[in-house]
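Trainee: got a sequence here, can you model it:
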Amino acid sequence: MTDQKLIEYITSCVKNGISRDAIEQELLRSGWNPADVAEGLNTACEMTTPRETPPPVSISNNESESDAGKVSAAPAGLSTRKKSVGIVIVAGIVFFVVVGGVAIGWSLSSGQKEDKSVLSSEGDGNENEVPAVSQFDSDTPRANRQATKQDIEQYNEQCKSAGFSSPLSVDDFADYSFVGDPPIPDDADMASNRYHLIFSYLQDKNRVYYYCQAIDGADPASFVVLSEGYAKDKNNAYYGYRAIIGADPASFVVLSEGYAKDKNHVYYLGKIRTSADPASFVVLEGKYAKDKNHVFRKGWMIADADPASFVILSEYYTKDKNHVFREGRAITDADPVSFVVLRNHYTKDTNHAYYAGQVIADVDLASFVVLSEYYTKDKNHVYYLGKIRTSADPASFVVLGNKYTKDTNNVYYLGSILTSADPASFVVLENGYAKDKNHAYYGGRAITDADLASFVILSEYYTKDKNHVYYLGKIRTSADPASFVTLSEYYAKDTNNVYFWGQVIADADPASFVVLENDYAKDKNNVYLKGQVIAGADPASFVVLEGKYAKDANNVYLKGQVIADADPASFVVLENGYAKDTNNVYYIGSILTSADPASFVMLENNYAKDTNNVYLKGQVIADADPASFVVLSEDYAKDKNHVYFWGQVIADADPASFVVLEGKYAKDKNNCYYRDRLAVEKAQCE
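Mentor: Sure thing, here's the model as predicted:
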């Protein structure tokens, strides 16, 4: 029986958007038995609803590979901390909530409560700060986005889930706007909590909010979101909700990879790096940086690294004239002159071959070759993750794909022998399936009772034979193989039932069931979104529109939710989240109370206007003149009175003579501009 903690760990990782391959590699590198890993992955993935790949998420763990979408290291007890979108999570085993600067969690493996300080200075080795999470990665200021009622309801619910009371009132939703216009989450993001509104900046006319609290002293009028989780106003620079003590907002600039600097200091994740020299500090690739004196990885100085000769070899490996480093740690006895990266974690030099920085024993370098991310071999041995597989024959050993390999004697899945498999007849099929003369296989295990003569692959998830239907290799006893067909990636049906992600949709009518667009479906009785009934929807008149909108004879819907007071007869979808009917204009399902539907028209680059106002992403541009307003480029617009950069007035710019140049430069008769301010390099405008 597979360890339940292992299954819980994998399930949590999958739910947080980490790929199956990343989870698998980390567990195997941590020493877990390959057969247990395979079984755990199959079980957990069957338990976990498949879904689209989520957008990249900022993750930061001290002393670990922690780029977006990478799983954190899994030690023996599975007490693995993963910081995802600002919430510290022990993947299925420990859950941390940050309260007042201290992360408090409980470990299922130990049963002990843990306290982890999140207020740290340079050198304490702790990066588990209540983090700032940039909802977009650009240093281009963006127009604010008006919050919807649904946004504030979701925000307040997320505050409650995190153990806080929200300072925002749903009744006053029209008073709030998102600073810097973070991207709009789709229904999958919201349902799975992959998108956290509480890690966006919001403001009203008096305050700026972040993480369920007002930011002390923040000035809404001058507050701008930068990138990498940073923001600033006329008084301070900020990382998340916390002012960066000692930062100079006038000279404060965000670099990349979590780094920022001003005239006095360098910062990583909002903390001063006292050993760094701002004048010579430059960011390299992959969270590396250097100045004239030192090299840094994730904000921490790499001991004894030489900045003059330091080079990045790959995601994991770097070197200088004296040392080779793996993730910032020197590899003992590695030769920097001859050291080369072969593939991912495999490397070699004149003396050794290495896996993950560790010497591979007994290697014959002359014949050593990398076969895949898991396997290598030489004339004497086959190696799996750097360890000798004594049962494998190097002369006949081949990689088949889908994690399967074989030699003359055996078939292997993730380094373990499939005892029932016949190597002579074993072939890999599509979507992770394989077969030999005796069995069909999925994920390294034989599919029980499969009839090879009639076995067919229907999709990534479904297979069938004359006797059974299988979902991810497991029999679905309720399904009828004779009539079973897949309707889309996730929907399927037979004579008796309709299925979504392998589960029966209660009371759905197979005979009349049809799949629509955007995960909608319907039968003679109901309309469904992702397998769930939309209460009250009329299937006879239901149609899917663009931009996640839909309507029937009675209502208009956005992501399955009724838009109050919308008129389905006159409702039309425009572009970029806008829609209108006879009575109202809508932006992402919320009414724009000031908009006139009769005169409302779309412009370019997310702008719109009516008789009275100009809009950018649902928000009125104050004092803009709709009659003379023209969009000049992705960044610039103007009317008879003003020039605008992403909806913000450029002070003193002359609209009559204003022209856009290349590279976000522009000029008028008086000045040269870069983005929303006077350009330092005026030669760009000549």
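
Trainee: okay, CA-based contacts and neighbour counts for the rest of this
Mentor: Fine.

Trainee: all helices of the stretch 401-550 of the chain, in order?
Mentor: Here the stretch 401-550 of the chain has no helices by DSSP state H, counting those that start in this stretch.

Trainee: pretty sure Y441 contacts I447?
Mentor: Yes. Counting by Cα atoms under 8 Å, I447 is a contact partner of Y441 at 5.3 Å.

Trainee: which residues are common contacts for those two?
Mentor: Contact criterion Cα atoms under 8 Å, 6 or more residues apart in numbering; residues bridging Y441 and I447 by contacting each: G473.

Trainee: OK, contacts around the residue lying closest to I591 once chain neighbours are set aside?
Mentor: Leaving out its chain neighbours, the residue that sits closest to I591 by Cα to Cα, 6 or more residues apart in numbering is V585, at 5.8 Å. Residues in contact with V585 (Cα under 8 Å, 6+ apart) are Y578, A579, I591, L592, T593, A595, D596, P597, F600.

Trainee: try 6 Å
Mentor: A579, I591, L592, A595, P597 (Cα atoms under 6 Å, 6 or more residues apart in numbering).

Trainee: ditto for D349
Mentor: S338, F339.

Trainee: state the distance from it to D378.
Mentor: 15 Å (Cα to Cα, to the nearest Å).

Trainee: next one: I534
Mentor: In terms of Cα to Cα, I534 sits 60 Å off from D378.

Trainee: just checking, N42 is part of a helix?
Mentor: Yes. Using DSSP: H, G, I helix; E, B strand; the rest coil, the assignment for N42 is a helix.

Trainee: let's see this one next, to set against the first:
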Amino acid sequence: MKKYTFFLACVLLSFCISCRDIGKLVNKQKSSSYFIDSKGQIVYCQNGNWFSLGVSQMQADAESFEVLAEDIAKDKNAVYFRGMTQKLVDRNSFYVDNQIPKDRFHVYYIDQVLGFNIIDGADPKTYELIKNHTNWARDKDHYFYADDMIHVDRQTFSFVNDYFLKDKDSVYVSPNIGDFKSVVANPGNVEAINKYYMRIGNTIYYPPFEQGSASIAKSFNSIQTIRVLDLDVICVNNKTILIRGKNFKYDHVDVPSFQLFTVDEKTDFYAGNPYSKDKNNVYFNQEVVPGADVKTFILIGDDFGKDAKNVYYQKQLLKDVDAPSFKKNGDFYKDKRGNKFSALTGNKV
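Mentor: I've put the predicted structure just below:
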């Protein structure tokens, strides 16, 4: 009876949702959120989802109302973002240029809750977004990140990788991970190793991902080779392994044979899994997994691995487990002997 009542309630709810008439879209090619209702009034309902997000009744002039983008519109009196009047803009000269709100005086940054903020110093005529660099833009004189002007040399500024930048004077940490700041003076030989690491001469740098930290720098007498294993892990000169910019914890790791365990063999994707190996050992978080067989060890999930005879949770040997039959089943790992372990904690249940 309870199941039937619940099913009936769901049906009635779906019926009510489908029957709510918000009105007709003003311009379905440009927006799925601005409607004109049966009374001829303009309303805003994000993606038509009135049940979850509600409907905003607007004081807009229906006759002159024009949709400019998904959330942006105007009428003869005002400019609107998500149904809210934008008081900072010049209505008469306002336009949308490649999803960027502009008027003859200003360029605007969109705060998804509050609406438009003026980007100080931005030139409306030449301001443009930079392809493949989220939140970055430039005009004829400056670069910008979000709504902030970035004080660099406009003519020589460029992206080293996703987290380091440079101009003729300096190398910088990108503001997408904290404060925009100089790392070191630019000696002229700055190059990307991958999306995280960069190299300047014989020094390798890793971004300061932790709040309040500094970039991690590791210097070498010389750099002959760099083997990139993933975004966080590189091997230098076949002698040093850097993980997130720091030396591998286990001192006796065999660098030439060192490799990560592939999570997805089809794409060779590692996904930051903490297991790795060399010709001598299997490692978890850079520490030896005692007794693990290098030749037969495989990953079977987050924090779980097994070889031909044994199963491991992180570095811990799971005793009396049948390795060949041990596999994930829902939220647990099980074997044919009836053993059952939590996929989240590794505890036996």
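
Trainee: how alike are these chains, TM-score-wise?
Mentor: Taking TM-score structural alignment, normalised by the length of the second structure as the basis, the two superposed chains have a TM-score of 0.67; 287 aligned residues with a Cα RMSD of 3.6 Å.

Trainee: before we move on, back to that, and which of the contacts of V585 of the first structure is nearest A434 of the first structure?
Mentor: Nearest to A434 of the first structure out of those is A579 (Cα to Cα; 48.5 Å).

Trainee: skipping adjacent residues, who's closest to that closest one in space?
Mentor: V573 (4.2 Å).

Trainee: map that neighbour across to the second structure for me.
Mentor: Applying TM-score structural alignment, one finds that V573 of the first structure aligns to I298 in the second structure.

Trainee: what is the neighbour count of that match?
Mentor: 19 (other Cα atoms under 10 Å).

Trainee: counterpart of the residue nearest to I591 of the first structure in the second structure?
Mentor: Using TM-score structural alignment, V585 of the first structure pairs with N310 in the second structure.

Trainee: K28 of the second structure versus that match, what's the distance?
Mentor: 60 Å.

Trainee: with Y333 of the second structure instead?
Mentor: For Y333 of the second structure, the distance to K28 of the second structure - Cα to Cα - is 49 Å.

Trainee: more neighbours: those two, which one.
Mentor: Y333 (21 against 13).

Trainee: the more buried one against K327, yeah?
Mentor: Yes. Counting by Cα atoms under 6 Å, Y333 of the second structure touches K327, with 5.3 Å between them.

Trainee: ok, now which ones touch D393 of the first structure?
Mentor: No contacts exist for D393 of the first structure under Cα under 6 Å, 6+ apart.

Trainee: could you tell me the end-to-end distance of stretch 518-526 of the first structure?
Mentor: 16 Å.

Trainee: list the buried residues in that stretch.
Mentor: Buried residues in stretch 518-526 of the first structure, counting neighbours by 16 or more other Cα atoms under 10 Å, are found at N518, D519, Y520, A521, K522, D523, N526.

Trainee: list the contacts of that stretch.
Mentor: Under Cα under 6 Å, 6+ apart, the answer for stretch 518-526 of the first structure is S512, F513, V514, V515, V527, Y528, L529, K530, P539.

Trainee: same thing but at 8 Å, please
Mentor: By Cα under 8 Å, 6+ apart, stretch 518-526 of the first structure touches 508-516, 527-531, 533-534, 537-540, 544, 548.

Trainee: what about V98 of the first structure, which helix or strand?
Mentor: In this assignment (DSSP states H and E), V98 of the first structure forms part of strand 94-99.

Trainee: which part of the second structure matches that strand?
Mentor: Using TM-score structural alignment, strand 94-99 of the first structure pairs with nothing in the second structure.

Trainee: and that strand, which residues are buried?
Mentor: Those would be V94, F95, F96, V97, V98, for strand 94-99 of the first structure by 16+ other Cα under 10 Å.

Trainee: show me what it is packed against.
Mentor: strand 87-90, strand 102-107 (3 or more Cα pairs under 8 Å, 6 or more residues apart in numbering; DSSP states H and E).

Trainee: distance check, the match of V585 of the first structure against N92 of the second structure.
Mentor: 74 Å.

Trainee: related to what we said a few turns ago, now the angle from the strand holding V98 of the first structure to strand 102-107?
Mentor: Inter-element angle recorded for strand 94-99 of the first structure and strand 102-107: 160 degrees (by axes from the mean of the first three to the mean of the last three Cα atoms, to 10 degrees).

Trainee: contacts only, for the closest residue to V544 of the first structure other than its chain neighbours.
Mentor: Nearest residue to V544 of the first structure, sequence neighbours excluded (Cα to Cα, 6+ apart): A550, at 4.3 Å. Residues in contact with A550 of the first structure (Cα under 8 Å, 6+ apart) are F542, V543, V544, V556, Y557, L558, K559, G560.

Trainee: count of neighbours near the second one?
Mentor: Right, the one you point to is V543 of the first structure. So V543 of the first structure, with other Cα under 10 Å, has 19 neighbours.

Trainee: so what corresponds to it in the second structure?
Mentor: In the second structure, V543 of the first structure lands on Q259 (TM-score structural alignment).

Trainee: what does the fifth one give?
Mentor: Aligned against the second structure by TM-score structural alignment, Y557 of the first structure finds its counterpart in Y283.

Trainee: I'd say its match and D293 touch.
Mentor: No. In this structure Y283 of the second structure lies outside contact range of D293 using Cα under 8 Å: 10.9 Å.

Trainee: if we can go back for a sec, can you list which of the contacts of V585 of the first structure carry over to the second structure?
Mentor: Compared against the second structure with both residues aligned by TM-score structural alignment, their matches' Cα atoms under 6 Å, the contacts of V585 of the first structure retain A579.

Trainee: in strands, which of the contacts of V585 of the first structure fall?
Mentor: Members of those lying in strands (criterion: DSSP state E): A579, I591.

Trainee: now the contacts of V585 of the first structure: which count as buried?
Mentor: Judged by 16+ other Cα under 10 Å, buried ones among the contacts of V585 of the first structure: A579, I591, L592, A595, P597.

Trainee: make sure I17 of the second structure is indeed in a strand.
Mentor: No. Assignment of I17 of the second structure by three-state DSSP gives helix, placing it outside any strand.

Trainee: so what's it closest to, chain neighbours aside?
Mentor: Here the residue nearest I17 of the second structure, using Cα to Cα, 6+ apart, is F51, at 6.7 Å.

Trainee: next, that neighbour: secondary structure please.
Mentor: On the basis of three-state DSSP, F51 of the second structure is classed as helix.

Trainee: before we move on, the earlier item: now, which of the buried ones among the contacts of V585 of the first structure sits nearest A361 of the first structure?
Mentor: A579 (65.3 Å).

Trainee: the closest one contacts F571, correct?
Mentor: Yes. A579 of the first structure is within contact range of F571, at 7.2 Å (criterion: Cα under 8 Å).

Trainee: mind checking the end-to-end distance for stretch 336-352 of the first structure?
Mentor: 12 Å.
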